[in-house]
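Asks: here is a sequence together with a model predicted from it:
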Amino acid sequence: MPIRQLPETLINQIAAGEVVERPASVVKELVENALDAGAHRIEIELQDGGTRLIRVRDDGGGIPADELPLAIQRHATSKIASLEDLEAVGTLGFRGEALPSIASVSRFSLGSLHRDATHGAELVVDGGRVGEVVPKAHPRGTTVEVRDLFFNTPARRKFLRAERTELGHIEEWLRSLALARPDIELRLSHNGKPSRRYRGEANDAGLFAQGRLQETLGAEFLAHALHMEHEAGGITVSGWIADPTYNRASADQQYVYVNGRSIRDRTIAHGVKQAYADVLYHGRQPAYVLFLTLDPRRVDVNVHPAKHEVRFRDSRLIHDAVYHAVAATLAEARAGREALSSATEEHRPFPFQVDASMQSFSQNGLGLRVAEQSANAWQSLYATTADTATQSMMPAEEAGEIPPLGYAVAQLHGIYILAQARDGLIVVDMHAAHERIGYERLKTAHDGLGLRTQPLLVPITVAVAEREAEVAEQESATLQALGFELTRSGLGSVTIRSVPALLANGDSESLVRDVLADLREHGSSRRVAETRDELLSTMACHGAVRANRRLTIPEMNALLRDMEATERSGQCNHGRPTWTHFSVADIDRWFLRGR
């Protein structure tokens, strides 16, 4: 066929194939337009999961009557006017494709009253055929009505799912929006019945956590949520992450926003996954709500028709910022913190206290001298990793502040430590807890020495992809910082001349391939640290106190104090919880007290 210009209707329907995937896509585009117009209240009415009717009303600034025809023209927008505007987009929409695309595959009407106008107007479009603008009574704001979606493209309509499924997609997107905009009131009705309502709140962190966060993700998430806010290099990472004991079978509670825009991004997801690697049970997914704020010129939002993805100017900085922010927040969540925050009752002081002192000991595993704060009973409790230690246990007539994990009262079945806290009972898995403590100390000891490299007596040549060989050449400084000395020896091969000393006996070839693959995809790699940590984790596991080891009360208390002082001590090295807390109220319910 000869080259020719496509009809406008067909052009819009092709664009609709990119922008309008299902009713949830229509709701997304219309609600984002309402937000860009300054709306504070948005009402969404649906019929048959949005296939029969989608009506979105807002109280925003409205559209002048003479601009209604322009609103349904391709690439007509009020949000950008120049290349500089495009490079620093601050609105959710900007392409000017949504309304014409939607109007080309539905029976469409657009009614509005501009804030400076005295009367409203309406424009009707039927399957791409544009009618005339007519006067119509309308409150301030805009109403968009979409009927019979895909009525003129039956092949597209066949791909729609059941009514309940399509409604579920809309509700999930509204949940995502509600998390990002707690100041907006959102109302959803389906088949004439109210379905969801998110009340608008002041955009305050405290109100957000207690209100919108609970509305969207539930009270259980809120009870385990850790607030975070970190800033580095002009990138602010804030939001809420769930402690590792609250985990999911799927990634259904993972929300990421960049400058207020909900996105999906593998770089950010990978950074979070690495931060949780040390504390999350195998096969489980973390839950989080992350907000990234950075200069709009450092992120390109014009890379996806439906604006689900963005491109960062420096993805390595983004990855590292997310990783360090999440890892630091998880590290601060030491065992006992929740029990301390939930304690409300005053109990009499315990009859003794622990006198801790600084001790030096030699760790057989690495041959290092490390100064650690130890508690009494160090020698018996840490016999597997310590050569010598001196402890003291001094009874006191009057103890000071009760520690978060309280004081030990008994050992159960040679496995669990029972401790009385200020507000109930603490149960500790002694092996899991001691394993985490030993693991963190081994990591600290190894980090304190710096990374040592081991030259290979016989260099190893490794076959890699051509792109990975280029990465090895370009990222030589990064590889040296990780402990590798690599040289490119061919179009698709590299030669290993030195490796990290701790991993010299491992599979160096596989490790190098994995590191190069990470550098190619994410711009950074933690393979060396992860492999090292696996080795140290194994050492800590073998060195931890075993089940059926009878501990004295002072030894149990020493372990409790170490848990309170150790990062990530709420989980063992494999992600299992190390302790749990039963409040007095919980125990009262067991025995029906007060009823």
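Replies: It's in. Numbers count the residues shown, from 1 in each chain.

Asks: from here on, just use CA atoms for contacts and neighbour counts.
Replies: OK.

Asks: contact partners for residue 589?
Replies: By CA atoms under 8 Å, 6 or more residues apart in numbering, no residues touch residue 589.

Asks: secondary structure element for it, which one?
Replies: helix 584-590 (DSSP states H and E).

Asks: next up, a second structure to put side by side with the first:
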Amino acid sequence: MPVCLLPPVVVDRIAAGEVVERPASVVKELVENALDAGASRIEVIVDGGGRRLIRVGDDGAGMTPADLELAVERHATSKLTAESDLLAISSLGFRGEALPSIGSVARLLITSRTSGGEAHAIEVVAGNKSGLRPAALSAGTRVEVRDLFFATPARLKFLKTERAETAAAVDVVKRLAMSRPDIAFTVVADERDPVSYAARGTGVEARLARVGDILGPDFRANAVPVLAEKDGVGLAGVAGLPAVARGNALAQYLFVNGRPVKDKLLIGALRAAYADLVPSGRFAAAALWIELDPREVDVNVHPAKTEVRFRDAGLVRGLMVSALRAALGGESHRSAASPRPVDSLRPISAPRPTGIAGWRADVSPAAPPGFAEARQASFAAFAPSADARADAAPPLAEPASHPLGAARAQLHSTYIVAETAEGLVIVDQHAAHERLVYERLKRQLAGGGIARQMLLVPAVVEFDPDDAARLAARADALATFGLVLESFGPGAVMVREVPALLGETDVVKLVRDLADHLAEWDDALPLERRLLHVAATMACHGSVRAGRRLRPEEMNALLREMEATPNAGQCNHGRPTYVALSLAEIERLFGRR
């Protein structure tokens, strides 16, 4: 085949494959153009997940008729000149490929007006450009993209559902709004209520205010400030306490010179800083801004400009890790503010306990009914208990008759010490019971369904609208696990029933954790695997907690059920549930052999 020049339309569509990956990519490019144009107010409208309509309007500088004609040509940009230093990029967009690439695969209409000038419009349909025509617009620029990918229909089958595409587009706007708190944003997405972020100004306080707007007041109440500088690299922002870690990475907002990025180096540094604080499968929440000389970072390594390359990557990574650890270490005495307890989780016919006369929290070894954690199914036959001490715990089983032996004591209200025929076993009571509850949920599910318990007062849980929509959409799947919920307006769900196996549990925290897990569900993921994720989350919330004192009978009941339960040696997170020490190992520790 001879060498030939490709037609311009084909070239534009090839470029569109790199720049316009999905509707969210279009939103990103158009909002970045508005920011570079000096807008103080930006409005984004998304319909049909962005496939039917994307409209971005701003009150920026606008374009003259001549500029408007050039804007839809390839490699035409107002952000670079022939003399510009490509190693010192300060604008968000600069390639000059976005508008012609979008116009090659959709119906693109741009209307613009400069201050004191007349408004004009230009249209590009599948790469075919129309002439300029007069239009009506008060100021700035309005860009409409309709029927995205109609010119390349094969791309449509790779898009996700409308809800998923809308969520991705809204997330893009959130990240850009976080990067520029001095600009007002309004987002209207499909049938949701409009979301507006008022202009907050500049400076640290403005950033904190915008963080609160997007991540919510709970995050701000459980976050610590981060501020550091080294060798010309500055780091500022807020980092969430380990206790408010999320089930996904959606709450990680990273910016380099004001540009939102999803860079592997920075994500790895954030993970390393929380390595000893956040368990596997959880993700820290943070909003961090890195500022450095533009010549020290290359923003032109990816067509979508979401990845960057630092000249001194080690300096940036080291600064992030040390600054985050210092900030979190200085607040080690703090814990996350607990959500309001839901005091409605009990059978409707059961009277509300009023406590035991004479019981005092500072003297009595165990809390009375109504204040202590509920008895779990494994221990249902036993009343709330006092401490199990070695001299007060008569053996209820012979050590040689059971693999995990007989319980002898409980240490720090967390660990069970059992004597075996060959040594001793130390059991983490929460991790062990978590596995038992998980396996019981699986058995009940396979046996025809999980028993439910109705809440005396339904619990209303507020979320981000995307999380609430995901939960409502999967209500049927969650109902198979005994969790019955329904939509309760935009950004909220109402929980009516919970699995009876869980006993008293924090319904709000349970549903929030489930929402985080559902955000990572892939439609291609097998249904069984998705349901097991739900079961594991519920098991964690339904397990006996560390810090609860157990009677000898309760401890032995736990050991016996562990022996009869498959995979009881590890909890749902892969951590061991018990550690065994043989007599020989103990004797070596004491120098007896």
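Replies: Arrived safely. These numbers come from a predicted model, not from an experiment.

Asks: got the buried residues for the helix holding residue 589 of structure 1?
Replies: By neighbour count on 16 or more other CA atoms under 10 Å, the buried set for helix 584-590 of structure 1 is residue 584.

Asks: matching residues in structure 2 for that helix?
Replies: On structure 2, no counterpart of helix 584-590 of structure 1 exists by TM-score structural alignment.

Asks: stretch 293-307 of structure 1 now?
Replies: On structure 2, the counterpart of stretch 293-307 of structure 1 by TM-score structural alignment is residues 291-305.

Asks: burial count for residue 141 of structure 2?
Replies: Neighbour count of residue 141 of structure 2, defined by other CA atoms under 10 Å: 27.

Asks: what of residue 5 of structure 2?
Replies: Around residue 5 of structure 2 there are 6 other residues, counting by other CA under 10 Å.

Asks: for it, give its distance to residue 11 of structure 2.
Replies: Residue 5 of structure 2 is 9 Å from residue 11 of structure 2, where distance means CA to CA, to the nearest Å.

Asks: tell me if residue 124 of structure 2 really is in a strand.
Replies: Yes - with DSSP: H, G, I helix; E, B strand; the rest coil as the criterion, residue 124 of structure 2 is part of a strand.

Asks: dump the residue contacts of the equivalent of it over in structure 1.
Replies: Taking TM-score structural alignment, the alignment pairs residue 124 of structure 2 with residue 125 from structure 1. Shown in contact with residue 125 of structure 1 (CA under 8 Å, 6+ apart): 103, 104, 107, 108, 109, 131.

Asks: ditto for residue 108 of structure 1
Replies: By CA under 8 Å, 6+ apart, residue 108 of structure 1 lies in contact with 102, 124, 125, 126, 127, 144, 145, 146, 147.

Asks: ditto for residue 415 of structure 2
Replies: By CA under 8 Å, 6+ apart, residue 415 of structure 2 lies in contact with 426, 427, 428, 429, 546.

Asks: wait, what's in contact with residue 111 of structure 2?
Replies: Residues in contact with residue 111 of structure 2, defined by CA under 8 Å, 6+ apart, are 119, 120, 121, 122, 135, 137, 141, 142, 143.

Asks: in structure 1, which of these still touch?
Replies: Here the contacts of residue 111 of structure 2 are checked against structure 1 with both residues aligned by TM-score structural alignment, their matches' CA atoms under 8 Å, and the contacts held in both are 119, 120, 121, 122, 135, 137, 141, 142, 143.

Asks: helix or strand for residue 188 of structure 2, which one?
Replies: Using DSSP H and E, the element containing residue 188 of structure 2 is strand 184-189.

Asks: tell me which residues in stretch 325-335 of structure 1 are buried?
Replies: Of the residues in stretch 325-335 of structure 1, those buried (16+ other CA under 10 Å) are 325, 326, 327, 328, 329, 330, 333, 334, 335.

Asks: with stretch 578-593 of structure 2 instead?
Replies: Neighbour counts over stretch 578-593 of structure 2 (16+ other CA under 10 Å) mark 578, 580 as buried.

Asks: what does residue 564 of structure 2 align to in structure 1?
Replies: Here residue 564 of structure 2 stays unmatched in structure 1, going by TM-score structural alignment.

Asks: can you tell me which helices and strands the helix or strand where residue 170 of structure 2 lies packs against?
Replies: Using DSSP H and E, residue 170 of structure 2 sits within helix 162-179. Counting contacts by 3 or more CA pairs under 8 Å, 6 or more residues apart in numbering; DSSP states H and E, helix 162-179 of structure 2 packs against helix 23-36, strand 184-189, helix 204-215, strand 252-256, strand 259-261.

Asks: average gap between it and structure 1?
Replies: When structure 1 is overlaid, helix 162-179 of structure 2 sits 1.1 Å from its aligned residues on average, using mean CA distance after the TM-score superposition for structure 1.

Asks: if we can go back for a sec, in whatever helix or strand comes next after the strand holding residue 188 of structure 2, which residues are buried?
Replies: Note on strand 184-189 of structure 2: by DSSP H and E, the next helix or strand toward the C-terminus is strand 195-197. Across strand 195-197 of structure 2, burial judged by 16+ other CA under 10 Å covers residue 197.

Asks: what's the mean deviation for strand 195-197 of structure 2 versus structure 1?
Replies: Mean deviation for strand 195-197 of structure 2: 1.5 Å (mean CA distance after the TM-score superposition for structure 1).

Asks: now that strand, how far from the chain's geometric center?
Replies: Averaging C-alpha positions (CA atoms, centre = their mean, to the nearest Å) puts strand 195-197 of structure 2 20 Å from its chain's average.

Asks: that older thread, still contacting in structure 2, which of the contacts of residue 108 of structure 1?
Replies: Kept across both, from these, using both residues aligned by TM-score structural alignment, their matches' CA under 8 Å: 102, 124, 125, 126, 144, 145, 146, 147.

Asks: could you identify the most distant pair in the residues you listed?
Replies: With distances taken as CA to CA, the most widely separated pair in these is 126 and 144, at 13.4 Å.

Asks: between the two, who's got more neighbours?
Replies: Neighbour comparison, residue 126 of structure 1 and residue 144: the larger count goes to residue 144, with 21 against 17 (by other CA under 10 Å).
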